[in-house]
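Q: Sharing a model that was predicted from the sequence below.
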Amino acid sequence: MAPYEALYGRKCRSPVCWMKLNERKMIGPELIQKTEDTFSNRQKSYADLKRRDIEYSVGDKVFLKVSPWKEILRFGRKGKLSSHFIGPYEIIERVGPVAYRLALPPKLQKIHDVFHVSMLRRYR
């Protein structure tokens, strides 16, 4: 005897019975997947509106984005008032599809010289 049957004195109607009695349409995994795909495509289209492909060539000058909280470089100002970009530095080579190697000065030898394109800004 099932706990439901012991408590209520009758058998529990399972989702299989619902389809037979037409009481309620069972929400299946297909409907959930379809709804999820719809919203995923909508979110992707909104995100792609602001996305842009950024490419630099060897020899271009770029600014390097630094976090003021990581204390890589301080110019007398502290915290959120310090500069967010340092440079300009020259691009030496393209390491991968979205990574570039920069010619950094000797005072920045502590940090790695390869950076993602999101951390670079074109020098005009």
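A: Sure, I can see it.
Q: C-alpha from now on. contacts and neighbour counts both.
A: Will do.
Q: Now do the end-to-end distance for stretch 44-64.
A: End-to-end distance for stretch 44-64: 28 Å, by CA to CA, to the nearest Å.
Q: At which residues are the strands of this structure located?
A: 61-65, 85-94, 99-103, 114-116, 120-122 (DSSP state E).
Q: From D37, how far out is the residue nearest the centre of the chain?
A: With distances taken as CA atoms, centre = their mean, the residue of the chain nearest its centroid is A47 (10.3 Å). Distance of A47 to D37, computed by CA to CA: 15 Å.
Q: Ok, V16 next?
A: Distance from V16 to D37, by CA to CA: 27 Å.
Q: One more: V58?
A: Per CA to CA, V58 is found 40 Å from D37.
Q: chain center to the longest helix anywhere in the chain: distance?
A: Ranked by number of residues, the top helix in the chain under DSSP state H is helix 29-50. The gap between where helix 29-50 is centred and where its chain is centred comes out at 16 Å by CA atoms, centre = their mean, to the nearest Å.
Q: Could you list the residues in contact with it?
A: With contacts defined as CA atoms under 8 Å, 6 or more residues apart in numbering, helix 29-50 is touched by no residue outside it.
Q: Pull the number of nearby residues for E90.
A: 18 (other CA atoms under 10 Å).
Q: OK, contacts around it?
A: Contacts of E90 (CA under 8 Å, 6+ apart): 58-62, 102-104.
Q: What residues does the closest residue to it other than its chain neighbours make contact with?
A: Nearest in space to E90, with sequence neighbours left out and distances taken as CA to CA, 6 or more residues apart in numbering, is K61 at 4.5 Å. K61 makes contact with 88-91, 122-123, according to CA under 8 Å, 6+ apart.
Q: Next one for the comparison:
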Amino acid sequence: MVGSRGYHWWNLHITTVFRPPLTAKVLAKIRDRTRTAQSRKKSYANHRRRDLEFSVRDHVFIRVAPMKGVMRFGKKRKLAPRFIGPFEIVDRVGALAYRVALTPNLDGVHNVFHVSMLRKYISNQSHVLSLEPLQLSPHLTYEERTIRILDRQERRLRNKSIPMVKVRRQNHSDEEATWEAEADIRTRYSELFGKS
């Protein structure tokens, strides 16, 4: 038999029978659990909250979120930077946001950031690097040229050996030299083998 609202009488009966009664004891228990969860959440948020305030001309790092499978700033996944910068603060926007002077390669990024996305940069003389001028392409890339062979060795496999060379690249120090297959380097930079 169908009721006036389109419900069958047995659906109403089953719902009424199996729903536990909301007694004062049950309501108190639900209220206590809700308060405990809210308190835990609030204490965690307060523990992690830091009152940050910056001034105009301060320098800050901007937090970036790495995405799986996406190349960010030339690095992938674990090696992707968590912060980029430093950038100068241009002005304050409201109570919790700042406008930052971004570099031209980030011109597609909105330049106003919430304070939680920023970290203060403390200047240090050791952070100043002396770089040789780079010839950049319009895509902000440059060709790294191998300029010197520093060492040689044979890499032994089960049934063959591969001649390897340790090469130094332009704009890098000797400590940053890498081992490459001699055949590849000989193909691309044959002029280096007369000098070494």
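A: Thanks, I have it. On a predicted model such as this, the values are computed, not experimentally measured, just so you know.
Q: in stretch 115-124 of structure 1, what's buried?
A: 115, 117, 120-121 (16 or more other CA atoms under 10 Å).
Q: now stretch 85-96 of structure 1
A: 85, 88-94.
Q: Residue range in structure 2 corresponding to that stretch, please.
A: Aligned by TM-score structural alignment, stretch 85-96 of structure 1 falls on residues 83-94 of structure 2.
Q: what's the distance between that stretch and the middle of its chain?
A: With CA atoms, centre = their mean, you get 17 Å for stretch 83-94 of structure 2.
Q: related to what we said a few turns ago, out of the strands of structure 1, which comes closest to C12 of structure 1?
A: Each of the strands of structure 1 was scored for nearness to C12 of structure 1 using CA to CA, and the closest is strand 114-116 (58.4 Å).
Q: what does the closest one rub up against?
A: 95, 98-102.
Q: That one against structure 2, how far on average?
A: Its aligned residues in structure 2 lie a mean 1.0 Å from strand 114-116 of structure 1 after superposition (mean CA distance after the TM-score superposition for structure 1).
Q: what range in structure 2 does that strand sit on?
A: Using TM-score structural alignment, the residues of structure 2 aligned to strand 114-116 of structure 1 are 112-114.
Q: quick one: the matching stretch to chain centroid distance?
A: On CA atoms, centre = their mean, the centre of stretch 112-114 of structure 2 falls 17 Å from that of its chain.
Q: Ranking by neighbours, what's the top pick from the contacts of strand 114-116 of structure 1?
A: L102 (23 neighbours).
Q: how far away is the counterpart of K61 of structure 1 in structure 2 from G74 of structure 2?
A: Under the alignment (TM-score structural alignment), K61 of structure 1 maps onto H59 of structure 2. Taking CA to CA as the measure, H59 of structure 2 falls 23 Å from G74 of structure 2.
Q: likewise L12 of structure 2?
A: 63 Å.
Q: T34 of structure 2: neighbouring residues, count only.
A: 12.
Q: what does it align to in structure 1?
A: In structure 1, T34 of structure 2 lands on E36 (TM-score structural alignment).
Q: Distance check, its match against L64 of structure 1.
A: The spacing between E36 of structure 1 and L64 of structure 1, counted by CA to CA, is 38 Å.
Q: now swap in V58 of structure 1 and tell me
A: 15 Å.
Q: So those two - more neighbours on which side?
A: A count of neighbours by other CA under 10 Å puts L64 above the other of V58 of structure 1 and L64, at 22 against 13.
Q: Identify the residues contacting that one.
A: By CA under 8 Å, 6+ apart, the residues touching L64 of structure 1 are 85-89, 119-121.
Q: Would you mind giving these as CSV with distance to K20 of structure 1 added?
A: Formatted as CSV, those follow (distance: CA to CA, whole Å):
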residue, distance to K20 of structure 1
F85, 66
I86, 70
G87, 71
P88, 72
Y89, 72
M119, 60
L120, 62
R121, 63
